[in-house]
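S.K.: next come a sequence and a model predicted from it.
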Amino acid sequence: MSPQEPAQAAPEQLALLRGAVPSAPPRDDGPQLAPTRPVAVVHVDTGLPHLDRPFEYVVPAELDEAAQPGCRLKVRFAGKDVDGYLLERRDQAEHTGRLAPLRRVVSTEPVLTPRTLAVCRTIAERYAGTLGDVLRLAIPPRHARAEKALPLEPAERARTPEPTGAPWQRYVAGPALLTRIGAGESPAASWIARPTTDPALDWPAALADLALATLRSGRGVVLVAPDGRDVDRLDAALTQRLGAGQHVRLGAEQGPQARYTAWLKVLRGHVRCVVGTRAAAYAPVQDLGLLACWDDGDDALSEPRAPYPHTRDVLAVRAELEGAALVLGGFTRSVPVQAWLGAGRVRGVEAPRGRSDLPRVVVAGDDIDIERTGPAARAHLPSRAWEAARAALARGPVLVQVPRRGYLPALSCQRCRTPARCAHCHGPLALDAAGRRPVCRWCGRVEGAFCCPECESTQLRSTVVGARRTAEELGRAFPGVPLHRSGAGEVVDDVGSAPALVVATPGAEPLADGGYAATLLLDAWALLERPVLEAQAETLRRWTAAAALTRPGPDGVVVVCGAPSHATVPAVEALVRWAPAWFADRELRERAELQLPPAQWVAELTGPRLALADALRELDLPGEAEVLGPLPSLRRDDAGDQQRALLRCPYPVAPDVLTALRSMRAARSAHKELASIGVRVDPDPSLL
């Protein structure tokens, strides 16, 4: 298959865009061809699903040496110069017509390795996407200065020290995992980390031990974490054990030149160890031996760009294709990984049961508290939490986790409790600071004179208290105690061991020297009662991350405030018992009964109402597949006409449904339908 030269008539180009294969009689006045393997198979970055296939070009003699598999190219396609990658060179062409020549070689660097190509193709197939979309995620943009500045040959590597093994002695299967990886084997493990305030035993030290064992076996390492703060901890642990310059960091915070330089160091073999965020999952490490991910349940590891692959799945695909070990760790176990555990894809690595090395967990607001303190037991800061904070401040810092940022992020009518809405767009009203007027969180308009549409009251009350208002209340309750706030835009990395109050939103909790003396988890209902599938699993993940920063044994206490009292809440029970494995198994069994993911394969289709209805009619689905909807879209930034539908089926049927989805997208692209249909396999659980 080949696009024609621009000298040919425009109807041939139109036929190509419609998916046809044009042909033309060969001509004798073409360019001088390469003497060997003159046919180049090229991936052309068209961005069109129906053209998501390789095309053939001829290699001019002057590009013979430079045009090698994996390099970046410029080719002529549909009358324009477009980017492409050279996949391979052949002696004979499959296309019977005349082939257009390559325009030029942008860079001789073989950035698209065969293993990266295989991984990207598999991800594109599993997520009903195009190869070009995945390649944009896997290969960073070229930076010419970085290519010229970095030496081609790697320097001599320093000797890799032996792993201590101390962090893995706390787990039943930990020593065996470390030994197998060090021996060059490729186990797959789901690791539930035990919290500790000892840096030599914490999770960064444990992952650094696995990296050392892998490097000593002569293989490479990829370590992935959800955000920059976790990457900082991994980076520091690796630098301490390996020394400077023995690994690289890949992340979105790097500039174009720094990121491309780090990526080139991996490609050229200067280093064999990579640590970073989700982009590091595609790093072209040579002789890959270990792929590890910390806290795979964090939504930051879900790619926000098409085809929306999850880092957990990218690592699993690489481990399968490249024969590497896979370790998925966290203080909890995500429900998808629990499904893998049940299917035998991974083995569990856990600590023996017991609470001697864990902080004590208490739930405020129970019947005893109500009988003793009355309504104060269910206040924003209950009496038991206040007492625990006052006692803990004599021993060290106190962490207060608040689920919402801002001052008063949600308001309601003082008389009838109806949520306060903007008169213009009906968005929720919030208060930015004391003494200010309410502001709409959607359109930003200031509400001049609020009037409840139900009871005509003009008075407002707080529904949810944010981190800034909580900090004000704590400052008045504990005068003279240093107060730190950590959240969006003002994240604090660490605090000392002196008594202090630290108010933080989930994910922004600073580290404390020696751990916190107490941790208060406020407004538990705000996390637990969200109407989404992952509410309880996400709540437990955030709680355990904060509780893990607390001192173990009698020196530390975790107080859960505002938990619903109408029934036993599994997430609260799992935290009190510190039983994340029990919770993940229970959650998976309940979803299996209700045919919810990950027990069932699910894909989400979004688009305008009429276009989505046409797309659903065009789908050739197997009988086991079920269509749910369409219904109005749940995304706030979508237009009013946007709708969504869910496709649900058992996993054995998923390949047939994926084939139908790819065919539907290709057909709509070939027919030049103006309205696009978004396809998202394994959609965001917060929208289910």
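M.R.: Perfect, thanks for sending it. Numbers count the residues shown, from 1 in each chain.

S.K.: from here on, just use CA atoms for contacts and neighbour counts.
M.R.: Will do.

S.K.: please name every helix or strand in contact with the helix or strand containing V327.
M.R.: Assigned by DSSP states H and E, V327 belongs to strand 325-330. With contacts defined as 3 or more CA pairs under 8 Å, 6 or more residues apart in numbering; DSSP states H and E, strand 325-330 has these neighbours: strand 188-192, strand 288-294, helix 311-322.

S.K.: ok, second structure coming up, stack it against the first:
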Amino acid sequence: MRHDGGETELIPGLDDVPRVPAEQPPGRPAKKDTKPARKTAKGGKGARRPAEDLPVARVAVDMSLPHLDRPFDYLVPAELDEKAVPGCRVRVRFAGQLVDGLMLERAAESDHEGRLAYLERVTSSEPVLAPEIAALAREVADLYAGTFADVLRLAIPPRHARVEAEPRPEAVPAEAPPAGDGGPGPWAEYPAGPSFLKALERGGAPRAVWTALPGPEWPAAIARAVAVTLRGGRGALVVMADGRDVARVDEALTAELGEGRHVALTAEPGPAERYRRWLAIRRGTARAVVGTRAAMFAPVSDLGLVVLWDDGDDVHAEPHAPYPHPREVLALRAHRTGAGALIGGFTRTTDATRLVESGWAHALAAGRDRVRRTMPRVRPVGEDAELARDGAARTARLTSLAFQTARQALELGPVLVQVPRRGYLPGLACGRCRTPARCGACQGPLALVSAHASPYCRWCGRIAGDWSCPECGHRHVRAVVVGARRTAEELGRAFPGVPVRTSGREAVLDRVGERPALVVSTPGAEPVAEGDGYAAGLLLDGWVLLGRADLRAGEETLRRWMNAAALLRPSAPLVVSADGGLAPAQALVRWDPVTYAERELAERREVGFPPAVRMASLTGTPAAIRDLLAHARLPDGAEVLGPVPVAVTGRAAQDAGAPEKERALVRVPRAAGPALARALREAQGIRSARKAPESVRVQIDPLELI
């Protein structure tokens, strides 16, 4: 398919599928003649005529129906000839309705045998869809069994006409060198770091999985990699998990590159400012970008480097169809454009380990001597056996070692306390028989928001002041899991006179000072301590993280622990409440996430779990899943697991009329992944064409399998 009126470029995934000719939208019968349909103007005077040069426009219509996932041909009227440029937004008549679309290209003729409708209007002549992004969107849609329109919604932000009309700022010349000394900077700590930078500067495509040293230097290291890429005349794209990490890298990029050489794409500035920054990338004004998940589709011209930080963070998972992961999308972009790739973090995921084992990327890590000098001193301890040693420790729900460690460290600076759950008491049970306390109306779990409040339902919000245990009749409850607010309250009593600050969902702190304080945080919300970092750290209730019924429980626990531990000063004490014999705790003690990830990947390969295999999750009613599987021509060796009932939570659990949902898993070898996605996409198209009353949610390699 041609995208820009120049050389022909095939979109991957279409060359092995029979081409469906672009045709008249449904609802209009095709005719034998090929004359263009004419639209008479008001008053009967004149008629619309097609443009003389390249009169056919191929349009990606904004429709998510799988059986209509292809471009459609329209005629370009002469009056829109100059405005209708490839990549612009248009309005077209589709099945009797006006819908939005994006013009992929203009052509001299159409394969359609019937009459073609005219473009209704050009919404904006701004070419927002770049050819490279169009090809990438098609490949992502095919990889995740989705539709082209769904991917484009993720890739292109909504239009703001006022922003488009603003004067264009001047672009920074490509030959202008960025600020900085040009040396390896933080990469000098890694044996392969300087050679990685040299390859980027020379226009190469080095691909590395980076295990970063603990400490605050990682934003500066990313900024230096971006700087050398720009110095080599190419652009760079950096994707972070959340806005706080984006702000840290944004600050480092400004210090490294100078003003005006990059943009930050997040939701905080608002839709108009975000669109303004996105246009700066599309127009080539900015050649480097850092942003959250949606930035993976940013149209950086002449891409030379893609960076993904902390790829194991579940915030990276896209919640909208077709649910692409930035790791896969950025890997595709690096492969398609010949760009370098850097996937980094304090720990390493099994997915990144598979990239190293396959030879697609190389490991980039510091030597063991350097790691030992920067890592904290980790002590895993039991939780219940030591609580009786100290009365104040028992009050604060701390082991004696944790209590003593915090008390001594508070003389030197702030102490970080990580708690797995937010809230006060997010889990309650009967005080006598330990039966979970549930709501009498919807069976949702009960919780407490403070010491003086009544239990309430976390699903429906009802107050359960008259709750009694259905098993033994007891009317008092006890905590099953203690939240961050309750922990802060207990620590305040155990350490009188010491400031206690909390960071979580309600209020996330970005930084804390160097003065002594207890900082209680949930995983992922830990603020950075100014100066050298935290004087000590306490990782509480490790059993909550390790005990989750999840395939990635151990991997995710180690990631959360190491991200918190990396904020401590070198050789600072770190107490983790977990069995020291468990593999994640041992990996933390040795600060060796690579060996843990390699062993985890080997075990998953033995039992056939991702990322060693490809899996598709099908969620819907039992009848819909059976219908989809009946139409899917699954590849040889495909294994269907289930379907099994899906646990319904939240307010949906109260709706007695809601249809029963089930989930089936389809497992294939990794080599058969494209065939599996193609089979499910075709089956979805068949059901869509037949107007099946119930839909099936299809996810390729979902994060949650259990």
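M.R.: Yep, that arrived. If you're wondering where the values come from, they're calculated on a predicted model, not measured in any experiment.

S.K.: and the TM-score between them?
M.R.: TM-score of the superposed chains, computed with TM-score structural alignment, normalised by the length of the first structure, equals 0.93; 666 aligned residues with a CA RMSD of 2.0 Å.

S.K.: follow-up on the earlier one: nearest to P69 of the first structure, of the helices and strands packed on strand 325-330 of the first structure?
M.R.: With CA to CA, the closest approach to P69 of the first structure among those belongs to helix 311-322: 19.5 Å.

S.K.: now check the second structure for the residue matching I192 of the first structure.
M.R.: Mapped onto the second structure by TM-score structural alignment, I192 of the first structure lines up with T211.

S.K.: with V266 of the first structure instead?
M.R.: The alignment partner of V266 of the first structure in the second structure, by TM-score structural alignment, is I281.

S.K.: assign a three-state SS to its match, would you?
M.R.: helix (DSSP: H, G, I helix; E, B strand; the rest coil).

S.K.: which stretches of the stretch 451-600 of the first structure form helices?
M.R.: 467-477, 524-528, 535-547, 570-577, 580-594 (DSSP state H, counting those that start in this stretch).

S.K.: can you say which of those is packed in most?
M.R.: Compared across these, helix 535-547 shows the largest average neighbour count, a mean of 22 (mean count of other CA atoms under 10 Å).

S.K.: L631 of the first structure maps to what in the second structure?
M.R.: When the second structure is aligned by TM-score structural alignment, L631 of the first structure is paired with V644.

S.K.: check for me that that match belongs to a strand.
M.R.: Yes. V644 of the second structure sits within a strand when classified using three-state DSSP.

S.K.: ok, it touching I625?
M.R.: No. Between V644 of the second structure and I625 there is no contact under CA atoms under 8 Å: 10.9 Å.

S.K.: does V163 of the second structure touch R274 like I think?
M.R.: No. The criterion here is CA under 8 Å, and V163 of the second structure misses it with R274 at 10.0 Å.

S.K.: neighbour count for those two, which is higher?
M.R.: R274 (21 against 16; other CA atoms under 10 Å).

S.K.: show me what the helix or strand hosting the more buried one is in contact with.
M.R.: Assigned by DSSP H and E, R274 of the second structure falls within helix 271-282. Here helix 271-282 of the second structure makes contact (CA atoms under 8 Å, 6 or more residues apart in numbering) with 128, 130, 157-160, 163-164, 263-267, 286-289, 298-301.
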